[in-house]
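S.K.: give me the fold of what follows.
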Amino acid sequence: MSEPAPTPTAADRRRWIRYLVNERAEASVYRHLAARREGEERDILLALAEAEGRHEAHWLELLGGEPARLPKADLETRVLGWMARRFGSIFVLALAQNAEGRSPYDSDAAATPAMRADEKIHHEVVRGLAARGRRRLSGTFRAAVFGANDGLVSNLALVMGIGATGAAPQFVLFSGIAGLLAGALSMGAGEFVSVRSQRELLAATEPNGYADHVLPDLDLDANELALVYRTRGMAIDDAMDRARLTVEAARAADRSVPFTVPREAAGEHDVVGGAWAAAGSSFLFFASGAIIPVLPWIFGLSGVAAIALALALVGVALLATGAMVGLLSGGPPLRRALRQLAIGFGAAAVTYVLGLVFGVSMG
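M.R.: Below is the predicted model:
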């Protein structure tokens, strides 16, 4: 006969109850996310909620039924639920990915091996869902974070350096506004040229009908049209078959067979967005970051008070952008936020010291 299971202690029951409420809260998060999606993603999220329900049933069985009193779920899980109800965004999936990666079941003998395996698989499932959102968001998000962070750091360094020389507040303000405009215009112009050049490059490589009118005159046995198809990625045999079919169709004036390679066969990659839209967004992203260090001088502050407030405002903004990068990349938000803060303040410290040196030498 197998030995009876040991009687759970009060600490065991408290831990199991905490697991129970967290499983219910996580299932609710997935259901709220599913309500904002459709198709395959909705089915996947509902399946995750169902799996959390199985885990919930396990803890209810160990507890001998529904406890009389239940505590609140962990703070992180409650925040996830709040965000899922109101936003249903990629940030929720990124946070859920981090949460699934920190399952307590690995070190708890009361959890079954199947539950421990489930949690690890859930982490990969949520990572896959989050990856879809990251791919959809990557271009815009990269431009937003890069532009805003560049504006924050470059203009903070500028006004810190100018302010440290002892220059008049009006001169610091003028320098900050000039730095904002110069940087934003430079970012916008660079993005415009980059996107326009990429579009022109792709247009130059796109298949066209330049040689269509001579196709009936090609020799079927020495068919150089096959070389064209091979340069566009087709295998030798496929290229020969396609070339023969194309020449025969051209001789028969059969326009149902396209003479040029379809876009997907040629491997074309379209550019998302236009050059003007990219330039405008880059200008605005940079300006939105660059205006923050200048705000104290805009509102009439000067000296140490203006510098301290500028540091505080930019510090909050750097922490926020760093945390967002961490969330979307699946990394620890706090570490990314502190890294962003250290980089920004490090650049500002260098220019501030240079400003002090120049201020003393000119004094």
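S.K.: make it CA atoms for all contacts and neighbour counts henceforth
M.R.: Noted.
S.K.: where's residue 244 relative to residue 131, distance?
M.R.: Distance from residue 244 to residue 131, counting by CA to CA, to the nearest Å: 43 Å.
S.K.: centre of the chain to the strand or helix carrying residue 187, how far?
M.R.: Assigned by DSSP states H and E, residue 187 belongs to helix 169-205. A distance of 23 Å separates the centroid of the chain from that of helix 169-205, by CA atoms, centre = their mean, to the nearest Å.
S.K.: what do you get for stretch 41-52?
M.R.: With CA atoms, centre = their mean, you get 23 Å for stretch 41-52.
S.K.: same question for that stretch: list its buried residues.
M.R.: Neighbour-count burial for stretch 41-52, counted by 16 or more other CA atoms under 10 Å, picks out 42, 44, 45, 46, 47, 48, 49, 51, 52.
S.K.: before we move on, the earlier item: so what secondary structure elements neighbour the helix holding residue 187?
M.R.: Where contact means 3 or more CA pairs under 8 Å, 6 or more residues apart in numbering; DSSP states H and E, helix 169-205 is packed against helix 113-164, helix 275-290, helix 295-298.
S.K.: to compare against the first, here's the next sequence to fold:
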Amino acid sequence: MTEHTGKTVVGEPTRAQIKRWQRYLANERAEAAVYRELALHKTGEERDILLCLADAEARHEEHWRTLLGNHVGMPRRPDYSTLLMGFLARRFGSVFTLALMQSAEQRTPYLDDEDATDQMTADECIHAEVVRGLAARGREQISGNFRAAVFGMNDGLVSNLALVLGVVGAVTSNGVIVMTGLTGLLAGALSMAAGEYISVSSQRDLLEASTADPMASAQLPQLDVNANELELVYRARGMSGGEAKAKAAAVFAGIRANRPVEREAISTVPVGAAPTDPEVVGSGTSAAVHSFLFFASGALIPCVPFFFGLSTLTAAVISCVLVGIALLCTGSIVGLLSGVPPIRKAVVQLGVGLGAAAVTFGLGNVLGVVV
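M.R.: Sure thing, here's the model as predicted:
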């Protein structure tokens, strides 16, 4: 007889239950292995957090092992999504893997499974938040150049496909189509690079303008304690009068005790605001280079079929297929790193990209001119 302390009743498990429990057992074992694999590439706090998550998955594994009893059987293969996470953990590091793990923890099947305990369901929910926090660190590290690369690639794919198909709708000369596509590639890549450089550089300038002068902290010992103008700094940065007064008093108490003045004493960020770190934004030059290269790469794809002397219609169809595949790939990557279902994101990008191209093709047919 099998006893269960969760939501199920006492009794011999059915064949469907055994099969489901074996799948859960395999997935929990594989997910624990993923967390341990990720921990091998980390140090300090992140490594400890990942190992704690692995231990939690091991507890869930033991739950299903206990329920199965003599029905454990031979180890089963986990779900394909779990196998993919293990592959990514071994080959590509933590950013993609943690993004997938976040989605997996959010879609826990335990919520509607009467054989899972309430504690396990709660664990999975909290695990998703832990993984979200770990994944956010990786997203910040790649946010600047990654944004330029993905947006550059997508813009190149969509804009040049739309341009090429607009010309296809108006003319039948492959030479004109290729020349138009390459011109659009160069013009678009230069425009994207210039825009990205100005955007990122301006954002860095704004953040740096809001960052306190590091020399200001060195001047604090010379301030008039009675006037206490340091309090005004904290009030200007969003603290209430009482909070600002207490913070300033603590700083001056440290100065009177001959303790070193910390740099953060003057660089307190506004209450409720995120720290302003220009390094998170990235370099304007790096963003421009990434944007140029990826836009050019994306814009080249719609042109390639027209290089081989195919009929205009055949080349146009192949161009749409190639761009569609590329949009699905970039959409999946964006979905993975954004923590949303990659298939949904990929389909949205595919629909938007091909929809824009269809509009320009139609305009080219109607107007009979180069769009």
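S.K.: coming back round to it: so for residue 181 of the first structure, which of the helices and strands packed on helix 169-205 of the first structure sits nearest?
M.R.: Across these, residue 181 of the first structure has its closest neighbour in helix 275-290 (7.4 Å, CA to CA).
S.K.: mean deviation of that closest one from the second structure?
M.R.: Aligned to the second structure and superposed, helix 275-290 of the first structure gives a mean residue distance of 1.6 Å (mean CA distance after the TM-score superposition for the first structure).
S.K.: quick one: the helices in the stretch 251-371 of the second structure?
M.R.: Along the stretch 251-371 of the second structure, counting by DSSP state H, counting those that start in this stretch, helices occupy 278-281, 284-300, 312-338, 342-367.
S.K.: out of those helices, deepest packed?
M.R.: Comparing these by mean neighbour count (mean count of other CA atoms under 10 Å), helix 284-300 ranks first with a mean of 25.
S.K.: got the contact list for stretch 82-90 of the first structure?
M.R.: With CA atoms under 8 Å, 6 or more residues apart in numbering as the test, stretch 82-90 of the first structure has contacts from 29, 32, 33, 36, 92, 130, 133, 134, 328.
S.K.: how about 7 Å then?
M.R.: Stretch 82-90 of the first structure is contacted from outside by 29, 32, 33, 36, 92, 130, 133, using CA atoms under 7 Å, 6 or more residues apart in numbering.
S.K.: the counterpart of the second one in the second structure and residue 11 of the second structure, how far apart?
M.R.: Alignment note (TM-score structural alignment): residue 32 of the first structure maps to residue 37 of the second structure. Computed with CA to CA, the distance linking residue 37 of the second structure and residue 11 of the second structure is 38 Å.
S.K.: do the same with residue 75 of the second structure
M.R.: 24 Å.
S.K.: how far apart are the helix holding residue 187 of the first structure and its match in the second structure?
M.R.: Compared with the second structure after fitting, helix 169-205 of the first structure deviates on average by 2.1 Å (mean CA distance after the TM-score superposition for the first structure).
S.K.: which of the three states applies to residue 10 of the second structure?
M.R.: coil (DSSP: H, G, I helix; E, B strand; the rest coil).
S.K.: not counting sequence-adjacent ones, nearest residue to residue 101 of the first structure?
M.R.: Take residue 101 of the first structure and drop its neighbours on the chain: the residue closest to it by CA to CA, 6 or more residues apart in numbering is residue 123, 5.7 Å away.
S.K.: what is the burial count for the residue mapped onto that neighbour from the second structure?
M.R.: Under the alignment (TM-score structural alignment), residue 123 of the first structure maps onto residue 128 of the second structure. Number of residues near residue 128 of the second structure (other CA atoms under 10 Å) recorded here: 21.
S.K.: repeat that for the one 4 residues further on.
M.R.: Neighbouring residues of residue 132 of the second structure were enumerated by other CA under 10 Å; the total is 18.
S.K.: same deal with residue 184 of the first structure?
M.R.: 28.
S.K.: again with residue 27 of the second structure
M.R.: By other CA under 10 Å, the residues close to residue 27 of the second structure number 22.
S.K.: counterpart of it in the first structure?
M.R.: Match for residue 27 of the second structure (TM-score structural alignment): residue 22.
S.K.: wait, that match touches residue 73, no?
M.R.: Yes - counting by CA atoms under 7 Å, residue 22 of the first structure does reach residue 73; the two are 5.1 Å apart.
S.K.: quick one, what contacts residue 170 of the second structure?
M.R.: 364, 365, 368, 369, 370.
S.K.: ignoring the adjacent residues along the chain, who's closest to the second one?
M.R.: In this case it means residue 365 of the second structure. Nearest to residue 365 of the second structure is residue 169, by CA to CA, 6+ apart, at 4.4 Å.
S.K.: list the contacts for that neighbour?
M.R.: 361, 362, 364, 365.
S.K.: just give me the match in the first structure for the third one.
M.R.: Structural alignment (TM-score structural alignment) places residue 364 of the second structure against residue 355 in the first structure.
S.K.: residues contacting the equivalent of residue 184 of the first structure over in the second structure?
M.R.: Using TM-score structural alignment, the equivalent of residue 184 of the first structure in the second structure is residue 189. Contacts for residue 189 of the second structure were tallied using CA under 7 Å, 6+ apart; they are 292, 295, 296.
S.K.: show me which pair in the contacts of residue 170 of the second structure is furthest apart.
M.R.: The widest separation within the contacts of residue 170 of the second structure (CA to CA) is 9.5 Å, between 365 and 370.
S.K.: about what we covered before: redo the contacts of residue 170 of the second structure as a markdown table? Include distance to residue 214 of the second structure.
M.R.: Output for the contacts of residue 170 of the second structure, formatted as a markdown table (distance: CA to CA, whole Å):
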| residue | distance to residue 214 of the second structure |
| --- | --- |
| 364 | 59 |
| 365 | 62 |
| 368 | 63 |
| 369 | 60 |
| 370 | 57 |
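S.K.: one step back: now the helices of the stretch 251-371 of the second structure as CSV including distance to residue 123 of the second structure?
M.R.: Formatted as CSV, the helices of the stretch 251-371 of the second structure follow (distance: least, CA to CA, whole Å):
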stretch, distance to residue 123 of the second structure
helix 278-281, 31
helix 284-300, 39
helix 312-338, 22
helix 342-367, 24
